[in-house]
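Chemist: kindly generate the corresponding structure for this input.
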Amino acid sequence: MLKVGIIGTGVIFNLNVLGYLNNPDVEITCLCNRTIEKTKEKIKKFNLNESIPIYSDYKEMIDKQDLDILEILLPHHLHAEATIYAAKKGIKGISVQKPMALSLEEANSMINACKKSGSILSIYENFVFDPHIQKAKELIDQDYIGDPSSIRIKIAMGAKGGWDVPQSADKWRMDPNQVGGSKKGSPVLFDNGWHAFTLGWWVFGEKIDKVFAWTDNYKGIDAPAYVMWKYKESREHVVPQYGNMEFALMPELMIPSNYYNSDEFIEIIASRGLMRINQGTSMGNKMSNSEIFPPIIIIRDGKVETYSEFEKDWKYSFINATKHFIEVVKGKAEPILSGEQAKYVLKFNLAAIKSAELGKEVYLDEA
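Modeler: Down below sits the predicted model:
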């Protein structure tokens, strides 16, 4: 049985922990958080062993516990430090919450430390494990709608609905030195946006040539924002491939969500068809079971097809992601987002932020 330690028991812990529960292959043996009492509440909430040791210092936890898997759910500026420390202690599987690191230099340090120790490094990305997004990827890979030429990702951010996240829990996201991204900090493009940058790379499976981005500022956050990019040209694709993502603010909109008050919509255009993927974060709300709002819509050969038979709840993307990582540590699978792959997504993300700062397109090969 694999022994699991988790650093960080804040809001996202509520989802990251699910894949470890009632799993015969693993056991959560320790937790780490600065607030011990809140961690005790999480132990009760998820019916964990009440005798689980709780640490306020992750280094002490790593030193004292014999761990096979470590989940790092820390603010961004601590990802590299914690990963390198865990690797030096020989922990076999290290899963890091997105984004990978604040810089490519930090990412390289994480990768090198894990290579040296033989640790498996994986950056946690739940969206690629969402059942309906996985089905969409499968259909694209099967050439069901032909050769894809365009992807549009829209992130809608409301002001009401979802979790009641304490302001204190998000305070660090307003600190540029902790959240990362631009010099002023990028809590939208660098944090929430990581999912979109990953999908932009993963869905098509192609390298990015160049990117252009615009960001505004609303009450201290880097939004609204718009990013467009061109994929590297290939003889395999008749039509040049492009992508774009939009972060739209709706300060009066109520988004009924079991989680964060935001949602995602993806549109893919290919040579023989068009695909629309509805919902991400808010999957599982009232819209999810509407017949006029199916998870996947395809227009192909003059007909409209819908795909609705999925587990409609965002939590399943986390459960599936965690279960997959357990299989990776057992040697039965490969990481979906390895250290090197995550570094590429980081490069893509930082290039967009640089473009917005400079007001011009940025080539990834030069970033």
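Chemist: drop to CA atoms for contacts and neighbour counts, all remaining ones
Modeler: OK.
Chemist: residue 246 touches residue 155, doesn't it?
Modeler: Yes. Counting by Cα atoms under 8 Å, residue 246 does reach residue 155; the two are 6.0 Å apart.
Chemist: could I get the contacting residues of residue 345?
Modeler: Applying Cα atoms under 8 Å, 6 or more residues apart in numbering to residue 345 gives the contacts 194, 197, 198, 201.
Chemist: what segments of the stretch 51-200 of the chain are helices?
Modeler: In the stretch 51-200 of the chain, the segments counted as helices under DSSP state H, counting those that start in this stretch are 58-64, 79-88, 104-117, 131-141, 167-170, 176-179, 193-202.
Chemist: now render the ones you listed as JSON lines, adding mean neighbour count and distance to residue 268.
Modeler: JSON lines is the format used below for these (neighbours: other Cα atoms under 10 Å; distance: least, Cα to Cα, whole Å):
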{"stretch": "helix 58-64", "mean neighbour count": "16", "distance to residue 268": "42"}
{"stretch": "helix 79-88", "mean neighbour count": "21", "distance to residue 268": "33"}
{"stretch": "helix 104-117", "mean neighbour count": "18", "distance to residue 268": "30"}
{"stretch": "helix 131-141", "mean neighbour count": "18", "distance to residue 268": "9"}
{"stretch": "helix 167-170", "mean neighbour count": "10", "distance to residue 268": "33"}
{"stretch": "helix 176-179", "mean neighbour count": "19", "distance to residue 268": "31"}
{"stretch": "helix 193-202", "mean neighbour count": "21", "distance to residue 268": "11"}
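Chemist: so how far is residue 273 from residue 266?
Modeler: Residue 266 sits 14 Å away from residue 273 when distances are taken as Cα to Cα, to the nearest Å.
Chemist: same check, this time on residue 42
Modeler: Shown here: residue 42 relative to residue 273, a distance of 46 Å by Cα to Cα.
Chemist: repeat that for residue 59.
Modeler: 52 Å.
Chemist: and the helix or strand residue 248 falls within, what's buried?
Modeler: Assigned by DSSP states H and E, residue 248 belongs to strand 242-254. By neighbour count with 16 or more other Cα atoms under 10 Å, strand 242-254 contains the buried residues 242, 243, 244, 245, 246, 247, 248, 249.
Chemist: from those residues, which is closest to residue 321?
Modeler: residue 245 (23.5 Å; Cα to Cα).
Chemist: please name the spatially closest residue to the closest one (chain neighbours excluded).
Modeler: Excluding the flanking residues, the one nearest residue 245 by Cα to Cα, 6 or more residues apart in numbering is residue 153, at 4.5 Å.
Chemist: structure for this one too, so we can compare:
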Amino acid sequence: MPPQSDENYLTTAEVARRLQVKPETIYAYVSRGLLTSVRARGRRGSLFAVADVERLASRSVEHSGVVERIESELTLLQDDELYYRGHSVRELATEWTVEAVAHLLWTGELSEQPKLPVQRESVQLARDAMEVVPSTARLTDKLRVAVAVLGAADPLRFDLSPGSVTAAAEKLLGTLVTALPGPTASARDTVGARLWPKLSPQQPRPEVLDAALILLADHGLAVSTVAARVAASARANLYAVVSAGLGALDGQYHGAAPTLAYEFLQRAQRDPLGALSDQLRSGEPVPGFGHKIYQERDPRAEVLLGLLDDHPIVETIAKVTARTPGFPNSDLAIAAMMHAYDFRPDAGDALFALARIIGWTAHALEEYAAPALRFRAMGVYTGPTS
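Modeler: This is a model prediction of the structure:
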């Protein structure tokens, strides 16, 4: 109990103002043992020692709540354009390789890089893991299982130094692309050329896939990227970070978006206005149109649709766009590419996942260099009390 002179104590309201939280949060701090409350004779309410409050205030990044702003040097979205470390993705997607752009995001340097490595033992291990899942499983299901197994087999996965992490990411990407079901191209080919026969039986256009992988590599603090950063903040290894990202990506509002756009375009090819009418009648948004960040155009969609030349699917999109208030986004562009080249129906989700591994790795590297456990959400108890 404090002495009669309580100048070294603060009331609940004063503590709330000092820590910039609600009074209810102070009670949560007490229940978690972060603060100790005392009672003063002749006064109502709790008091808190100034020294304890100041000690908690000094640890605000770790304990006072969710980090509201995450500083990052990776991706800028500005004026309906997208930049990786100051470089326009329009130029990166058409002038540089996947490996070069990955290296840019990971290290800040833009230069030509060796092809992604392929190790026979790792590829076989990933294939064996993928074969365990049911035949009805999607490619992303196979990727999740393979990532977990590859991580368990890597004895150096807990080395979080930048060089070790980037080397592991290169090996992981090269292994996953090669291990996916389907014909295997030469390891000397581009990533797009190696991935193409896994997704499409048509004549390869690897530059389209290379561009897509670059354009989808990162997009700021998307929900899967936040999940990856939270895991990295706890110093989870790269495989666990990627697994966290894949878990969030599996949500219907994130990684599944290309599939929804693919199904809509499938109907629209037969009857553009009929498909649009049915969609509008359902009360649901038109898949593949509009964006929460971009206002008038999605630069990723413009690049990808431009690579499809004069394919009939582009005309279908134009007919729908003319009657839709929104604009084509990257999900629709990926769906259009899938239809144009007869990709397997689950190819869009897998392409998205493989591309984002590049971005998640970059964000993990930033988190490894930041204070650990800085994402500490403060829950406010709203249940019954005794």
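Chemist: TM-score for these two?
Modeler: For this chain pair, the superposition-based TM-score is 0.25 by TM-score structural alignment, normalised by the length of structure 1; 148 aligned residues with a Cα RMSD of 6.4 Å.
Chemist: more neighbours, residue 42 and residue 273 of structure 1?
Modeler: Under the neighbour definition other Cα atoms under 10 Å, residue 42 of structure 1 and residue 273 were set side by side, and residue 273 has more, 19 against 16.
Chemist: from what I can see the more buried one touches residue 298, true?
Modeler: Yes. The criterion here is Cα under 8 Å, and residue 273 of structure 1 meets it with residue 298 at 6.9 Å.
Chemist: measure residue 151 of structure 2 to residue 144 of structure 2 for me?
Modeler: Using Cα to Cα, residue 151 of structure 2 is found at 11 Å from residue 144 of structure 2.
Chemist: what residues of the helix or strand following the strand holding residue 248 of structure 1 count as buried?
Modeler: Heading C-terminal from strand 242-254 of structure 1, the first helix or strand you meet, by DSSP H and E, is strand 262-270. Residues of strand 262-270 of structure 1 classed as buried by neighbour count (16+ other Cα under 10 Å): 262, 263, 264, 265, 266, 267, 268, 269, 270.
Chemist: just give me the neighbour total for residue 316 of structure 2.
Modeler: 18.
Chemist: likewise the one 4 residues further on?
Modeler: Neighbouring residues of residue 320 of structure 2 were enumerated by other Cα under 10 Å; the total is 23.
Chemist: for the residue nearest to it when sequence neighbours are not counted, give me its contacts.
Modeler: The shortest distance from residue 320 of structure 2 to any residue other than its chain neighbours is 6.0 Å, reached at residue 272 (Cα to Cα, 6+ apart). Residue 272 of structure 2 sits next to 316, 319, 320 when contact means Cα under 8 Å, 6+ apart.
Chemist: do residue 266 of structure 1 as well
Modeler: Contact partners of residue 266 of structure 1, counting by Cα under 8 Å, 6+ apart, are 151, 152, 153, 154, 276, 277, 278.
Chemist: again with residue 110 of structure 1
Modeler: Neighbouring residues of residue 110 of structure 1 by Cα under 8 Å, 6+ apart: 80, 83, 84, 339.
Chemist: max pairwise distance over those: which two?
Modeler: 84 and 339 (12.4 Å).
Chemist: in whichever strand or helix holds residue 337 of structure 2, what's buried?
Modeler: Using DSSP H and E, residue 337 of structure 2 falls within helix 330-340. Neighbour-count burial for helix 330-340 of structure 2, with 16+ other Cα under 10 Å as criterion, is recorded at 330, 331, 332, 333, 334, 335, 336, 337, 338, 339.
Chemist: same question for stretch 171-182 of structure 2.
Modeler: Buried residues in stretch 171-182 of structure 2 (16+ other Cα under 10 Å): 171, 172, 173, 174, 175, 176, 177, 178, 179, 180.
Chemist: likewise stretch 121-129 of structure 2?
Modeler: Residues 122, 123, 125, 126, 127, 129 are the ones in stretch 121-129 of structure 2 that count as buried (16+ other Cα under 10 Å).
Chemist: ok, the third one - contacts?
Modeler: Read that as residue 125 of structure 2. Contacts of residue 125 of structure 2 were listed using Cα under 8 Å, 6+ apart, and they are 146, 149, 150.
Chemist: right, and the helix or strand after the helix or strand where it lies?
Modeler: Here residue 125 of structure 2 sits within helix 120-132, counting by DSSP H and E. Using DSSP H and E, the helix or strand that directly follows helix 120-132 of structure 2 along the chain is helix 139-152.
Chemist: for that next one, buried residues please.
Modeler: In terms of neighbour count (16+ other Cα under 10 Å), helix 139-152 of structure 2 has its buried residues at 139-151.
Chemist: quick check: residue 208 of structure 1 touching residue 198?
Modeler: No. Residue 208 of structure 1 sits out of contact with residue 198 when judged by Cα under 8 Å, with a separation of 11.6 Å.
Chemist: the helices in the stretch 201-350 of structure 2, which residues?
Modeler: Going by DSSP H, counting those that start in this stretch, the stretch 201-350 of structure 2 shows helices at 206-215, 223-233, 238-249, 257-270, 272-282, 299-307, 312-322, 330-340, 347-368.
Chemist: report all helices and strands that the third one contacts.
Modeler: When contacts are defined as 3 or more Cα pairs under 8 Å, 6 or more residues apart in numbering; DSSP states H and E, helix 238-249 of structure 2 sits against helix 139-152, helix 162-179, helix 223-233, helix 347-368.
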